[in-house]
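**Q** have a look at this prediction, sequence included:
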Amino acid sequence: MTTSTENEAPNKITVWMVEDDASYREQLHALLNERKGLSCPHAFSKCDDLFATLEAESSWPQVILMDIGLPGMNGLDGIRELASKAPDVRVIVLTVFDDEEKVLKAIDAGAAGYLLKHASTEEIDKGIRDVLSSGAALDSQVASLILDRVRNEKSKHNPLSPQETEVLNLISQGLCNKEIAYDLGISAHTVSFHLRNIYKKFDVHSQAAAVSRGIRQGFI
């Protein structure tokens, strides 16, 4: 299954939305379609409609903006389902919830980013591009919350090799694979190899989840 729509202009990023607030959904849907390089053909009110469309269409979006408080299947369960059925599709949580429990649950479920609804269209646009280039997009308030509130979850043993730990630390600083490769003097292929090992050792499916786990366990 591809993650680019055949009838979209080349190089456009395809984004879908799942948001039950009709007013916010319609407004953001229109604004995203006005952004250069973005296309948002679908905006759903619930996860059931999202998954029905995923099954029916021959191509999938690159990024899905997902609320947490949804009717029927909630956003967290939707993220887990997407991680299983469409692992190449990046999910950014876009919600009003900013407490650490929901943030960490969303990231552990497989979200590649977590933005709050007060984010501007420009910030959401940047977040979409960030998850496709560097692998993560976190609201600054959310990033501070993670750093401030979860460092007490320490582990005595770091399962990562020294270079894997270096890679994870550079990911946490927002560097993309090519930048990490340059900094460490290794190939981008080797960076990808280390990332796969990190995911396997941490049992996660995204860079954001790996960074969250590394911070919580005190490895970075």
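**A** Yep, that arrived.

**Q** CA atoms for contacts and neighbours, from now on please.
**A** Will do.

**Q** in the longest helix seen in the chain, what's buried?
**A** Counting residues, the longest helix found in the chain (DSSP state H) is helix 188-202. Of all the residues in helix 188-202, those buried under the rule 16 or more other C-alpha atoms under 10 Å are 188, 191, 194-196, 198.

**Q** what's in contact with the helix or strand where His29 lies?
**A** Here His29, judged by DSSP states H and E, is contained in helix 22-34. Residues from elsewhere that reach helix 22-34 (C-alpha atoms under 8 Å, 6 or more residues apart in numbering): 17, 19, 38-40, 43, 45, 121, 125.

**Q** okay, helices next: where are they in this protein?
**A** 22-34, 47-56, 75-85, 100-109, 121-133, 140-149, 162-172, 177-184, 188-202, 207-216.

**Q** mind checking which of those is nearest Leu65?
**A** Closest approach to Leu65 among the helices of the chain is made by helix 121-133 (8.7 Å; C-alpha to C-alpha).

**Q** could you check the angle that closest one makes with helix 22-34?
**A** Relative orientation of helix 121-133 versus helix 22-34 (axes from the mean of the first three to the mean of the last three C-alpha atoms, to 10 degrees): 70 degrees.

**Q** so what's the residue nearest to the spatial centre of the chain up against?
**A** When the chain is reduced to its mean C-alpha position, the nearest residue by C-alpha atoms, centre = their mean turns out to be Ala112, at 1.5 Å. The contact partners of Ala112, by C-alpha under 8 Å, 6+ apart, come to 90-92, 131, 135-137, 206-209.

**Q** before we move on, the earlier item: what subset of the contacts of helix 22-34 is buried?
**A** Using 16+ other C-alpha under 10 Å as the burial test, the contacts of helix 22-34 include 17, 19, 38-40, 43, 45, 125 as buried.

**Q** okay, and which of those residues map to strands?
**A** 17, 38-40, 43 (DSSP state E).

**Q** check those and tell me the two furthest apart.
**A** It's Leu38 and Ala43 that sit farthest apart of these, by C-alpha to C-alpha, at 13.8 Å.

**Q** put this beside the first:
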Amino acid sequence: MDRTLKIMLVEDSRAFTRVVELALNEDPAIDKVMSFGTAEAALRSLNKLHRFVPDAIILDISLPGMSGLEAIPHFIGGIEEVPILMLTQSDKEDDVIQALSRGAMGYLLKSATSEEIRAAVRNIASGGNVLDTGVSKYIIEKLKKQPKNEKVDHRLSDRELATLALMAEGLSRKQIAHEFGVSVSTVVTHINRIYRKLDVPNAPAAISKGYRCGILE
């Protein structure tokens, strides 16, 4: 990624906030980190600081007042195309499914290393998806076992299907472009067509629907 990133961190633990800030500040690709202890404070800041539009939001689930899960649609509704990474202690299946279905692009446990946190932020900021290795296996297995009773109105092309499969593996747009030997803008075009054909708003929803429809195996 050529430009530096601006990150918004929403975390009520001051100790863990400091840990994340130190981890991110070690990355030369990250220019600024703004931290808030509640989702309400973070949302208010977005309304006031129009000049600060984050490239990614790191969001805890367990927060005083509005929970991280409740806050996801508010963040997405206020800032289009800004990816959200859930960074939490919860490895509950229901929390993971809810976070992804509401629009989060990544889910990482707080046991992650500093490098894993930095890599996750870079990944979602470039259009990729992140699932913690501690939860990804059973989530993917659950998606695979869902009844394949949904239908897709518009058939995906071979390249779109291959793109969706790589998205399901967690590859970013840049990585998919490298895999296919095409430009990132071409990959973005494929992804937008996938979203339109599957009638979904984001990558996690596309992957989930792909398994439910039986087009991902």
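**A** Perfect, I can see it now. These figures come from a predicted structure and were not determined experimentally.

**Q** fetch the TM-score of the aligned pair.
**A** Aligned and superposed, the two chains score 0.85 in TM-score terms (TM-score structural alignment, normalised by the length of the second structure); 211 aligned residues with a C-alpha RMSD of 2.3 Å.

**Q** picking that back up, list just the nearest of the buried residues of helix 188-202 of the first structure to Val103 of the first structure.
**A** Ile198 (20.7 Å).

**Q** corresponding residue for the closest one in the second structure?
**A** When the second structure is aligned by TM-score structural alignment, Ile198 of the first structure is paired with Ile194.

**Q** for Thr186 of the second structure, see how far away the residue nearest to that match when sequence neighbours are not counted is.
**A** Nearest residue to Ile194 of the second structure in three dimensions, chain neighbours excluded: Glu160, at 6.4 Å (C-alpha to C-alpha, 6 or more residues apart in numbering). From Glu160 of the second structure over to Thr186 of the second structure the distance is 11 Å, taken as C-alpha to C-alpha, to the nearest Å.

**Q** need the ones in strands among the buried ones among the contacts of helix 22-34 of the first structure in CSV (columns: distance to Glu26 of the first structure).
**A** Shown next, in CSV, are those (distance: C-alpha to C-alpha, whole Å):
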residue, distance to Glu26 of the first structure
Met17, 10
Leu38, 16
Ser39, 14
Cys40, 11
Ala43, 8
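
**Q** return the member of these nearest to Lys85 of the first structure.
**A** Closest to Lys85 of the first structure, out of all of those and judged by C-alpha to C-alpha, is Met17, at 16.9 Å.

**Q** wait, that closest one touches Pro61, no?
**A** No. With contact defined as C-alpha atoms under 8 Å, Met17 of the first structure does not reach Pro61; the gap is 9.8 Å.

**Q** list residues touching both of these two?
**A** Counting by C-alpha under 8 Å, 6+ apart, nothing touches both Met17 of the first structure and Pro61.

**Q** gap between the counterpart of Met105 of the second structure in the first structure and Tyr24 of the first structure?
**A** Mapped onto the first structure by TM-score structural alignment, Met105 of the second structure lines up with Ala112. Separation of Ala112 of the first structure from Tyr24 of the first structure (C-alpha to C-alpha) stands at 22 Å.

**Q** burial count for Ala56 of the first structure?
**A** Here the number of neighbours of Ala56 of the first structure (other C-alpha atoms under 10 Å) works out to 9.

**Q** ignore what I typed, I meant Ser172 of the first structure.
**A** Neighbours of Ser172 of the first structure (other C-alpha under 10 Å): 22.

**Q** tell me the contacts of it?
**A** Ser172 of the first structure touches Val211, counting by C-alpha under 8 Å, 6+ apart.

**Q** that one maps to what in the second structure?
**A** By TM-score structural alignment, Ser172 of the first structure lines up with Ala168.

**Q** and for Ile68 of the first structure?
**A** Mapped onto the second structure by TM-score structural alignment, Ile68 of the first structure lines up with Ile61.

**Q** what sits against Ile220 of the first structure?
**A** Counting by C-alpha under 8 Å, 6+ apart, Ile220 of the first structure has contacts 165, 168-169, 214.

**Q** same check on Leu164 of the second structure?
**A** Contacts of Leu164 of the second structure by C-alpha under 8 Å, 6+ apart are 191, 194, 206-207, 210.

**Q** show me what Leu24 of the second structure lines up with in the first structure.
**A** For Leu24 of the second structure, the residue aligned by TM-score structural alignment is Leu32.

**Q** what's the answer for Ile139 of the second structure, then?
**A** With TM-score structural alignment as the criterion, Ile139 of the second structure lines up with Ile146 in the first structure.

**Q** please report how far its match lies from Ile186 of the first structure.
**A** For Ile146 of the first structure relative to Ile186 of the first structure (C-alpha to C-alpha), the value is 30 Å.

**Q** compute the number of surrounding residues for the closest residue in space to Ser187 of the first structure that isn't next to it in sequence.
**A** Nearest residue to Ser187 of the first structure, sequence neighbours excluded (C-alpha to C-alpha, 6+ apart): Ala181, at 5.3 Å. Ala181 of the first structure has 18 neighbours, counted by other C-alpha under 10 Å.
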